[in-house]
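Undergrad: sequence first, predicted model second:
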Amino acid sequence: MTSLKLDDRDIKILATLSREGRMSKADLAKQVSLSATPCWERLRRLEKAGIISGYRADIELRLVAPHVAVFVMAELENHRAETFQIFEKAIESYDEITSCWALGGGFDYLLNVVTKDIDSYQRLIDDLLARHVGLARYFTYIVTKPVKTSPVPPFDVLRPSEPQKD
């Protein structure tokens, strides 16, 4: 992955796409105040560098099917590299685990699980335990309602600050 120095236009392209991923290149160029060709070139450069890793739609799942969202705090049996690798490889095989983050501090992982009901969630956990993938303990937190979900990162906050001049 290439490290790019991003300018204000690049940030504006990223912010616009993260809010409105489905738009024509002409509309994107207009929104970021560029002509089509330079905007397209910047977009290709951002994709090639791996900064833009994909495009997807936000789906309102409650309108599609009944489901339950669960956060799981996972603790492994030990902290050997092999155990982490086995656990992470196992997690990849479950479509219901939509996100998994390795953590520093008390717990080892935070998982986001979306499945049709609590029974299917428990079957997933039982399967993980039966596969002996290093899971020692887990703590289940059922989502009762989404309060805020935003795929849009706070680009203004993440932007490196300019060095102050004396």
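TA: On my side now, so go ahead. Residues are numbered from 1 along each chain as shown.

Undergrad: CA only for contacts and neighbour counts going forward, please
TA: Will do.

Undergrad: what about the residue most central in space within the chain, which helix or strand?
TA: Nearest residue to the geometric centre of the chain (C-alpha atoms, centre = their mean): Ser99, 6.5 Å. Under the criterion of DSSP states H and E, Ser99 resides in strand 97-102.

Undergrad: would you pull up how far that strand lies from the middle of the chain?
TA: Relative to the centre of its chain, strand 97-102 is centred 8 Å away, using C-alpha atoms, centre = their mean, to the nearest Å.

Undergrad: same question for stretch 142-150.
TA: That offset, for stretch 142-150, works out to 15 Å (C-alpha atoms, centre = their mean).

Undergrad: and here is the other one:
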Amino acid sequence: MTDMLDPFERKILAELQRDASLTTAELAKRVGLSASPCWRRVERLEKEGIIARRVALVDRRKIGLNTQVFAQVKLSAHGHAHLDEFTRAIAELPEVLEAYVLIGVFDFMLRIVTRDIDAYERLFFDRLSKIPGVQEINSTVALSEIKSTTALPV
């Protein structure tokens, strides 16, 4: 994929991952282009879906989401028939920030944030464990965050 990108496009992606609020003029200056060619490249990267969206990253702790949990979910053999239902159910939970399908002992890995462990317990018993087909949930609470980034190595 990165073979399809020239050095300017890589620089554009790196800069926008650091600060998506840059104006085209600021971005162009940082990557060594004039504004028009820079803007055209950004437009192409967006059109091709390489730049999926531009967002503000919020510090979860500063808004009171102090607990981060990684939950490994195993569906029952019969639960696999409920795969779409499980996928829809977790998509409805704002506390679930990321969800991955796994190969191995567990079927899914979820990254979940809540205000505290009591809020996670309520989510666990009231919502997650009641999704049809869920056989087992193995929860691991993160004590501290060593590295967290959304920047891809381009």
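TA: On my side now, so go ahead. Please read all numbers here as calculations on a predicted model, not as lab measurements.

Undergrad: tell me the secondary structure for Glu136 of the second structure?
TA: strand (DSSP: H, G, I helix; E, B strand; the rest coil).

Undergrad: what about it, how many residues nearby?
TA: Counted with other C-alpha atoms under 10 Å, residues neighbouring Glu136 of the second structure total 15.

Undergrad: likewise for Ala99 of the second structure?
TA: Counted with other C-alpha under 10 Å, Ala99 of the second structure comes out at 17.

Undergrad: who are the contact partners of it?
TA: Counting by C-alpha atoms under 8 Å, 6 or more residues apart in numbering, Ala99 of the second structure touches Phe108, Met109, Leu110, Arg111.

Undergrad: Arg10 of the second structure versus that one, what's the distance?
TA: Using C-alpha to C-alpha, to the nearest Å, Ala99 of the second structure is found at 28 Å from Arg10 of the second structure.

Undergrad: on that earlier part again, which residues are in contact with the residue nearest to the residue nearest to the centre of the first structure when sequence neighbours are not counted?
TA: Leaving aside its chain neighbours, Ser99 of the first structure sits nearest to Asn112 (5.0 Å; criterion: C-alpha to C-alpha, 6 or more residues apart in numbering). By C-alpha under 8 Å, 6+ apart, Asn112 of the first structure lies in contact with Ala69, Val70, Phe71, Val72, Ile97, Thr98, Ser99, Cys100.

Undergrad: swap the cut-off to 10 Å and go again
TA: Ala69, Val70, Phe71, Val72, Met73, Glu96, Ile97, Thr98, Ser99, Cys100, Trp101, Tyr141 (C-alpha atoms under 10 Å, 6 or more residues apart in numbering).

Undergrad: which residue ranges form the strands in the first structure?
TA: 68-76, 97-102, 109-115, 135-142 (DSSP state E).

Undergrad: I appreciate the help and will end here.
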